[in-house]
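Asks: Sequence first, then the predicted structure:
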Amino acid sequence: MKGLLTFLVLIIVLVIAVIIGSRNQELVTINYLIAQSELRQSTLMAIVFSLGVVIGMLTFFSSWLKLTWKVKSLRNQLKRLSTEE
């Protein structure tokens, strides 16, 4: 049931993204430090959103990995303390 609900929310978000993307077709000039390019506004929004998702996933993964190592360390410490008694 939870998977179905997640799937439906994902479909709704994708439909909203397609609608927003189809309504924003203007060209936008992007100025980099050494270059300049023109992109459609919907493409720029997709790129920025994707970068945000990737950065968020990397941040989540690094904190998850740190906590996993901490749990493993605490379990080893608990095993050592329980075998000493």
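Replies: Looks like it came in fine.
Asks: all contacts plus neighbour counts: C-alpha atoms, from now on.
Replies: Noted.
Asks: give me the element Ile30 is part of.
Replies: In this structure, Ile30 sits in strand 27-31 according to DSSP states H and E.
Asks: So in this structure, which helix runs the longest?
Replies: Ranked by number of residues, the top helix in the chain under DSSP state H is helix 41-84.
Asks: distance of Arg75 from Leu81?
Replies: Counting by C-alpha to C-alpha, to the nearest Å, the gap from Arg75 to Leu81 is 10 Å.
Asks: another one to put next to it:
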Amino acid sequence: MKFLLLFLLVLVIFIISITLGAHNDRVVTFNFLLAQGEFRISTLLASLFGVGFLLGWAICGLFWLRVRMQLANSQRKLKRLQQQIQNDTTAAAASAPTVKE
């Protein structure tokens, strides 16, 4: 359900950007770091929207990957500690004197 709502939101934003871009055929001069170019506003809006969308997904993907690696590391440490506790309790039970009556 969450995926469907996210997909619909992205679709609505994409349709709105296409609608706005279709009515803007004016040519503008765009100065970027290394050069200067003349683009239609619709093309400029669509390309910048796409670049921003991909950049956002890349950044979120990197954060997600970092969290997943931390989770895997924590789970490995937890498993190691649980095995150590289990070994300590079995060793303590084996070395404990038995009471005979």
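Replies: Arrived safely. This is a predicted model, so every value here is computed, not measured.
Asks: Overlay the chains and give the TM-score.
Replies: The TM-score (TM-score structural alignment, normalised by the length of the first structure) is 0.82; 85 aligned residues with a C-alpha RMSD of 2.0 Å.
Asks: In the second structure, what stretch matches the longest helix of the first structure?
Replies: Counting by TM-score structural alignment, helix 41-84 of the first structure falls onto residues 41-84 of the second structure.
Asks: With the first structure overlaid, how far apart is the matching stretch on average?
Replies: Stretch 41-84 of the second structure, aligned to the first structure and superposed, deviates on average by 0.6 Å (mean C-alpha distance after the TM-score superposition for the first structure).
Asks: Counting by contacts, list what the strand holding Ile30 of the first structure packs against.
Replies: Judged by 3 or more C-alpha pairs under 8 Å, 6 or more residues apart in numbering; DSSP states H and E, strand 27-31 of the first structure is in contact with strand 36-40.
Asks: how many neighbours does Val28 of the first structure have?
Replies: By the measure other C-alpha atoms under 10 Å, the count of residues near Val28 of the first structure is 14.
Asks: Settle this for me: it is touching Ser42, isn't it.
Replies: No. The pair Val28 of the first structure and Ser42 does not pass the contact test of C-alpha atoms under 8 Å, sitting 9.6 Å apart.
Asks: How much space separates Lys79 of the second structure from Val12 of the second structure?
Replies: Distance, Lys79 of the second structure to Val12 of the second structure, by C-alpha to C-alpha: 45 Å.
Asks: try Phe30 of the second structure
Replies: Taking C-alpha to C-alpha, one finds Phe30 of the second structure at 27 Å from Val12 of the second structure.
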